[in-house]
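J.: dropping the sequence and predicted coords here.
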Amino acid sequence: MSTFDLKSFLEAQQARVEALLHARSARLEPSGTPSMLAEAMRYSLMAGGKRLRPVLCLSFADAIAQQSTALRAAEDAACALEYIHTYSLVHDDLPSMDNDDLRRGRPTSHKVYGEAMAILAGDALLTEAFGLLASGPEPVRVALCRELAMASGSSGMVGGQVLDIAEDRPAQMDYLTRMHGKKTGALVRAACRMGVLAAGGSAEDLRRADSYGEAVGLAFQIADDILDVTGDAKLMGKPVGADAAAGRYTFPAVIGLEASWVLAERMVADAVAAVEPIEGPGGPLSVLARYMVERNS
């Protein structure tokens, strides 16, 4: 059993991400962003959360570079990933999508600023992500932009959201896996790959990051589906049972709760096997994979 202190690691990495996001979001108004738009963007961006995607990006960059100081390109990549993730949550919460009132224990963006401003804040976060990622001299930033575009666009996250809202969505395992591989998994996988790219990793490092990201992304989504059945709304900061109430098919609904746990555990084992040659046994990425299915919120 690993003796790695995940709690301290996550606290340090999340504080690191918060500082990076604060520094970059502080540039919005001086750059000419209207104050109300900047406020709405920061309201959602700085609302806390696990910061999973930027943490994965920075952790892979650190593991590949074998140093604790992140490269500037990796830091910008981590923030760009969180910009994209936040925009997707703002738009997901809209009445035309999931129609949610709470996000991370606070009223959702459209409840505070209205639907129009929430849409525009999401649009701005999406666009700013690529501006941030392209704002340095390193040649690798072109590849980082391409990774982020593929993961977040029509063949990635947005394509997965379309599959999620389809009225004829079938109760089939293959459909669920394909949908979540795009909607959730694509951005998680990109976070891992972008960390490797920013740190100058090899083709083999990139392949392992890809395998890890795919497995962890699926494990994370299965755990999310399980928490929607078994979780505590106070701990999660959002309502539970929403998927069942909306008639959505989830992993527990399609294959059962026990089989969902088994599949999540298998994905964790695959992720650990993929990353051990990079960081050794019991490293932060291996322990993070386990955290995906053991978290309670």
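T.: Sure, I can see it.
J.: going by C-alpha atoms from here, please, whenever you check contacts or count neighbours.
T.: Noted.
J.: ok, for T177, nearest residue in space, not its chain neighbours?
T.: Spatial nearest neighbour of T177, chain neighbours left out: L218 (7.6 Å); criterion: C-alpha to C-alpha, 6 or more residues apart in numbering.
J.: check contacts around that neighbour.
T.: T177, H180, G181, T184, G185, A264, M267 (C-alpha atoms under 8 Å, 6 or more residues apart in numbering).
J.: where do the strands of the stretch 101-250 of the chain begin and end?
T.: 102-103, 106-107 (DSSP state E, counting those that start in this stretch).
J.: tell me which of these sits most buried.
T.: Ranked by mean neighbour count under mean count of other C-alpha atoms under 10 Å, the strands of the stretch 101-250 of the chain are led by strand 102-103, which reaches a mean of 17.
J.: to R189, which of the strands of the stretch 101-250 of the chain lies closest?
T.: strand 102-103 (23.5 Å; C-alpha to C-alpha).
J.: from the chain's centroid, how far away is the closest one?
T.: 16 Å (C-alpha atoms, centre = their mean, to the nearest Å).
J.: in the lengthiest helix in the chain, what counts as buried?
T.: In the chain, taking DSSP state H as the definition, the longest helix is helix 203-230. By neighbour count on 16 or more other C-alpha atoms under 10 Å, the buried set for helix 203-230 is 205-206, 208-229.
J.: let's bring in a second one:
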Amino acid sequence: METKNFDFFAYLKRKAEKVEKVLTEFFPQPKGYGGRVVEAASYSLSAGGKRIRPVLCLASCEVVGGRDEDVLFFAAGIECIHTYSLIHDDLPAMDDDDFRRGKPSCHKAYDEATAILAGDGLQSLAFWFFTHPEQVKRVSKSALLKAIHLISQAVGFEGMVGGQMADLLMEGKKAGLKILKWIHLHKTVKLIEASVLAGALLAKAKKKELQALKSYAKHLGMAFQIVDDLLDVIGDEKKLGKKNLSDLKKQKLTYPSVVGLEKTRELAEIHTQKAISALEPFGEKAIPLRAMAEFVLKRVY
């Protein structure tokens, strides 16, 4: 299953543009007394980014025989949730980052209260997209309920929120791989896993297909976060769009701080290969998902 002749970046751009079109066309207009918070949310949503999570939703739908058109609104909702999490992560009470994707963070471009509300609004908007009549009519209602349940769990107390809490609590403390894996699994992996599984669920994936995709997504998510940890140390600030060494300054629990750079690189490669191996049952159809895994790893080099 070779990817060398596959133009991944053209694929990524094509899929992302489809999601972008839905987000642009259906995003609320900044009018009335609450217009400022809509502007702030739009500012962060349109700040760039590769739309990896919604593209994963489309790609997993595709690999089990579904069509992009049937999950576009759901994918748009996933991007709203991801952007909301970034806005809140950047707040002074959280990670205190002044830049995101090369632009001032939402709370810097506006103010902290507006940024909090913009994040809240995007989370709510995500479920508006998930339940939009255009989305509801295109898929099985029971599959849609399962997908929404999966996403809500992935970003709540048992997922992203719980992971962020643990991440904050461990700042400045010494700990081992067990708690580090738990943080990454909940803070980052759960939403990536849910994005992949939701797309497949909405396309009526079989149980074995879902199992294979879950394994793929788990290892992809781990590789993604491990690479993120590496990029904070060795990444190019211009490419990252934010200051590096920020994890080190905040004394965050990361793979380089626990196992060192060389072992971190090795673990990123191991998880990438495990993600790719999980795709074997899909054969050639899984080339885009395999290319995504290779792209995640190559961000380091």
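T.: Yep, that arrived. Small disclaimer: the values here were computed from a predicted structure and weren't measured.
J.: mind telling me what L21 of the first structure corresponds to in the second structure?
T.: Mapped onto the second structure by TM-score structural alignment, L21 of the first structure lines up with L23.
J.: list the helices and strands the helix or strand encompassing its match packs on?
T.: Secondary structure assignment for L23 of the second structure, by DSSP states H and E: helix 8-26. The helices and strands touching helix 8-26 of the second structure, judged by 3 or more C-alpha pairs under 8 Å, 6 or more residues apart in numbering; DSSP states H and E, are helix 52-63, helix 72-89, helix 287-298.
J.: have a look at how far, on average, it is from the first structure.
T.: After superposition onto the first structure, helix 8-26 of the second structure sits on average 1.7 Å from its aligned residues (mean C-alpha distance after the TM-score superposition for the first structure).
J.: list the buried residues in the helix or strand just after that helix.
T.: The helix or strand immediately downstream of helix 8-26 of the second structure is helix 35-45, counting by DSSP H and E. Neighbour counts over helix 35-45 of the second structure (16+ other C-alpha under 10 Å) mark V37, V38, E39, A40, A41, S42, Y43, S44, L45 as buried.
J.: return the distance of the closest residue in space to the third one that isn't next to it in sequence relative to H132 of the second structure.
T.: Pointing back at E39 of the second structure there. In space, and not counting its chain neighbours, E39 of the second structure is closest to P30: 5.8 Å by C-alpha to C-alpha, 6+ apart. With distances taken as C-alpha to C-alpha, to the nearest Å, P30 of the second structure is found 20 Å from H132 of the second structure.
J.: and K18 of the second structure, by the same measure?
T.: For K18 of the second structure relative to H132 of the second structure (C-alpha to C-alpha), the value is 17 Å.
J.: likewise for M165 of the second structure?
T.: According to C-alpha to C-alpha, M165 of the second structure stands 31 Å off from H132 of the second structure.
J.: what does A93 of the second structure give?
T.: In terms of C-alpha to C-alpha, A93 of the second structure sits 33 Å off from H132 of the second structure.
J.: G283 of the second structure now?
T.: Noted for G283 of the second structure: a distance of 33 Å to H132 of the second structure, by C-alpha to C-alpha.
J.: and those two? Which one has more around it.
T.: Neighbours were tallied for G283 of the second structure and for H132 using other C-alpha atoms under 10 Å; the higher tally belongs to H132 (14 against 10).
J.: how about the more buried one, what's its match in the first structure?
T.: Checking TM-score structural alignment: H132 of the second structure goes with S135.
J.: and Q273 of the second structure, what pairs with it in the first structure?
T.: Q273 of the second structure maps onto A269 in the first structure, by TM-score structural alignment.
J.: give me the helices and strands touching the helix or strand in which that match is found, please.
T.: Secondary structure from DSSP H and E places A269 of the first structure in helix 257-279. For helix 257-279 of the first structure, the contact count by 3+ C-alpha pairs under 8 Å, 6+ apart identifies helix 52-65, helix 203-230, helix 251-255, helix 284-294 as packing neighbours.
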